[in-house]
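Next come a sequence and a model predicted from it.
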Amino acid sequence: MNFPHEKIYRTEKDFLGEISILQDAYYGIHTQRAVENFSISNRSTNIHLIHAIVEVKKAATMAHLKLGSLSSDIGNAIIIACNEVLQGALSDQFILDPLQGGAGTSSHMNVNEVLTNRALELLGHEKGNYEVIHPLHHTNFSQSTNDVYPTALRIAAIRLLRPLSEACAELQNSLQLKENQYEHIIKLGRTQLMDALPMMAGQSFGAYAQAVARDRWRLYKVEERLRQINIGGTAIGTGMNASLKYIYTITDILQDTTKLGLARSEFPMDITQNMDVFVEVSGLLKSAATNLFKIASDLRLLNSGPKGGIGEITLPSVQIGSSIMSGKVNPVIAEMVCQMAMKVMANDYAITLAAMNGQLELNAFTPLIADTLLESLEMMTKAILLFKEKCIDHIEINEEVCKKHLSESCAIATALVYHIGHDCASQLVKKAQKEDKDITAVLKEEKLMSEEEIEKILNPYVITKPGIPGI
């Protein structure tokens, strides 16, 4: 007799011994051991990676069915289990910490066990009845963690890279719209936080758009390096226990089912042991993060105030800014983007360390690479879309503030250099600053040129374009 809420267990064993598993659990002994060994981060393996592993499992099973090396009842049950997981079922069964020893073996076995036990259930058998369907003999037939996991990571990375590239395109478009919207407003440009030359407000957004465009193109192109897969290479890339027919068949099936343009590596051992492609992708994410940080930081600075700072732009108010200061609103979206960028940069360093510490025929630290790379891809995509929707799209230029700062600055004195020389222009600036006058007034006082010449040379809409003002 079972009492209410009484937990029922089944016993599973491996060559290390026996362990009790919850009867309702679809995972098995390998997963349970990993839970006990690696629970450190309170997070689970990225679901995109899990689904990509399942896609590889499905393709392997389809290949064996096509080759007649796996019985149809077992194969079809595994495929149905794969389809269910890919549609979102059993997601609570993938419980392993992303940081784990074994080059990803634990997460791989987690998938093997869940698919196997669901397939057993579909055929009317109890979970754990591995004499009928075995996680290794059937679900893992002709496979190894060392070809499944890297192949799946490439699939997951491509799937997350594409929406990131699209997000960059959306941000670029928003910045270009702002460039056009504010092309008529003149403002003060700054170098090293000091007054520099006049510029059009739209030009700053145009420069940001160009930087984002480069990032978009780099991220779009790097997908090519992710398309080579080592599936069929098994443990070290030599292909032991995988027939050539199987290797070619599973590659063809993956090409068809994923629609990602995957290609079989001509040297699977390279893909098995070398993780440099992920360093390359991460490096491009870091490059994009650098530009995003710079843009967000600029916007925070130009938004500062509203009375005690620069205040040349106004960022949208999305939430109150203080628990004690009434009426305070902070540039929180820009701050979020900056923190995302810092995290991506930190992740890039972790990926670099993990990739360079691979040894001989395998990299034991691939789980760290997978966890941080996929996190960066997802995080950056979400941050960019929020940045666009909650910040860039609603930025307003404070035209009167821009005019005031420009008129009070001596920035336009540089336009005089060709006509009166650098030393003379510098003396005019010095006098204007000392007497708190604008440069035009001082120039008229000194009678160095006519008012018509002054107006022609110092036309603010001329000095924001190439050429020598007044010529």
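Nice, thanks for sending it over.

hey, let's count contacts and neighbours off CA atoms from now on
Will do.

Next secondary structure element downstream of the longest helix belonging to the chain?
Determined from DSSP state H, the single longest helix within the chain is helix 145-181. The helix or strand immediately downstream of helix 145-181 is strand 186-191, counting by DSSP states H and E.

Go through that following strand and flag the buried ones.
Ile186, Lys187, Leu188, Gly189 (16 or more other Cα atoms under 10 Å).

what's it in contact with?
Applying Cα atoms under 8 Å, 6 or more residues apart in numbering, the contact partners of strand 186-191 are 195-201, 399, 402-403, 405-406, 411, 460-461.

Put this next to the first one:
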Amino acid sequence: MAQGTRVEHDLVGDEEVPADAYYGVHTVRAVENFAITGSTIARFPELITALAAVKQAAAQANRDLGLLPPDIARTIIRACEEIGAGRLHDQFVVDPVQGGAGTSTNMNANEVIANRALEILGHPRGCYDAIHPLDHVNLGQSTNDVYPTAVRLALVASLRRLGDSLRALATAFTVKATEFGDVLKMGRTQLQDAVPMTLGQEFTTYAVMIEEDRQRLTEAAALLLESNLGGTAIGTRINGHPRYAELACRHLADISGEPVRPAGDFIEATQDCGAFVQLSGVLKRVAVKLSKTCNDLRLMSSGPIAGLGEINLPPVQAGSSIMPGKVNPVIPEVVNQVAFEVIGNDLTVTMAAEAGQLQLNAFEPVIAYSLLRSLAHLRAACDTLATRCVPGITANREHLHDTVHRSIGLVTALAPHIGYAASTALARRALATGRGIKDLATEAGLLTTEQLETILRPENLTGQAPLPEPLTTT
């Protein structure tokens, strides 16, 4: 690596830049100004790849329109392709949370691409007479169309990965649902005994909820594929060729593999953050339902003696430094905490979107940061739950069987046959004596043993067979 510094100049004055850096003066200023999160935009490789794709599409469009000399365009395109393949991501050093509506991120990309292009042509870094970060790499663009387009592409890429993780988690619950298909248990409402169901039905519910959320993510992704690229500063397309927006979006679709399309109204698209708010709401929905599922897993596995004790979660680590033998539900707990974070991020996105004024929202950086973190952490949480917890869950079958037959919830199945009043009296007697509903009903002559056997068959109790017709009793 080269030693020392080089001097670059901007409107503020001269600034020393590390001689071996691919970034330049604007990036150095941003690093000095925005030390907020302790991380850099390189934390989100999807964003760096998306920035490179946008810059490549812009160079191809400008080449096609005769605005960018072919040799310069070719070199810029090569530099973008290298970054898209994973090179030089360590040179994207600005903080993701920054003032300026994303200008620092755009400048960082312009400078890295320009200096890599210069290097390809044999020029030293910082020799911008040959290839300039703004006059060439940023030609026909503004932060206000580059940055949101790149953010949208990055979010879509991350959404695809979260979708894959949700599908794997839904599959894990489906496998368990099949395994537990014959395990009868008591369902509960308001934490009180309700009516019987199977543990398989309970786990099927989790799989269905997760799959529904995955579909909602697909819908949210479609909204993000509308781009204001070519709208430049506020959507009026100032300094842009009339055909640039169409060409740039076409090239961007080819590069990214996503059906990117030009916005219907560029001025509206430049200031509107509605798609981000929509996505954030869907991520909150995912988080809420994942957290509810994990609450259930923790509650059902509570004990092992003094709790519900219906299922066992796989023991993955010791649970206490003072209580030997204690094992905690640490995987569901960590998923809960991710959910809390995502719900908080949704409020950040909401407030940032609302705070935009007139033709631009200056707060898109914190929107992007919040959404990209939510996506990454949800994906990791789903993967952790799907691999470290769900496959190892076991059922306490005998305990579940006993609780069903000791529960007064069975009386609900008798109500259509003996009436609500008689069922209530039977339930009260069962609670007072500790005896089972079936024995008490037989003893009272309310139903015959044969009738009770039919009514209380597991498949009848759990809705897995046609319900028997109400009996005529005297």
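Yes, it's here. Here the structure is a predicted model, which means the values were calculated and not measured.

quick revisit: give me the buried positions along the longest helix of the first structure.
By neighbour count with 16+ other Cα under 10 Å, helix 145-181 of the first structure contains the buried residues 145-179.

Which positions in the second structure sit opposite it in the alignment?
Using TM-score structural alignment, the residues of the second structure aligned to helix 145-181 of the first structure are 143-179.

and the matching stretch, how far from the chain's centre?
Here the centre of stretch 143-179 of the second structure is set off from its chain's centre by 6 Å, with Cα atoms, centre = their mean, to the nearest Å.

Now do the SS call for Arg10 of the first structure.
Per DSSP: H, G, I helix; E, B strand; the rest coil, the local secondary structure of Arg10 of the first structure is strand.

What separation do you get for the aligned residue in the second structure for it and Asn228 of the second structure?
Following TM-score structural alignment, the counterpart assigned to Arg10 of the first structure within the second structure is Arg6. When distance is defined by Cα to Cα, to the nearest Å, Arg6 of the second structure is 36 Å away from Asn228 of the second structure.

now swap in Gln451 of the second structure and tell me
Counting by Cα to Cα, the gap from Gln451 of the second structure to Asn228 of the second structure is 69 Å.

Compare the two and say which is more crowded by neighbours.
Neighbours were counted for Gln451 of the second structure and for Asn228 using other Cα atoms under 10 Å; Asn228 has more, 29 against 13.

Please say which position in the first structure that one maps to.
So Asn228 of the second structure corresponds to Asn230, using TM-score structural alignment.

show me the contacts for that match.
Asn230 of the first structure sits in contact with Asp147, Pro150, Thr151, Gly237, Arg264, Ser265, Phe267, Pro268, Met269, Ile271, Thr272, where contact means Cα under 8 Å, 6+ apart.

Leaving out chain neighbours, which residue sits closest to it?
Leaving aside its sequence neighbours, Asn230 of the first structure sits nearest to Pro268 (Cα to Cα, 6 or more residues apart in numbering; 4.6 Å).

hang on, that neighbour packs against Thr238?
Yes. Look at Pro268 of the first structure against Thr238 with Cα atoms under 8 Å: they come within range, at 7.2 Å.

Between the two, which is the more surrounded one?
The neighbour comparison of Pro268 of the first structure against Thr238 (other Cα under 10 Å) goes to Pro268, with 21 against 15.

when you align them, which residue in the second structure goes with that one?
Using TM-score structural alignment, Pro268 of the first structure pairs with Phe266 in the second structure.

now Glu55 of the first structure
Aligned partner of Glu55 of the first structure by TM-score structural alignment: Ala53.

Show the contacting residues for the spatially most central residue of the second structure.
Nearest to the mean C-alpha position of the second structure, counting by Cα atoms, centre = their mean, stands Leu375 at 3.4 Å. By Cα under 8 Å, 6+ apart, the residues touching Leu375 of the second structure are Ser158, Leu159, Leu162, Leu283.

No more questions from me, cheers.
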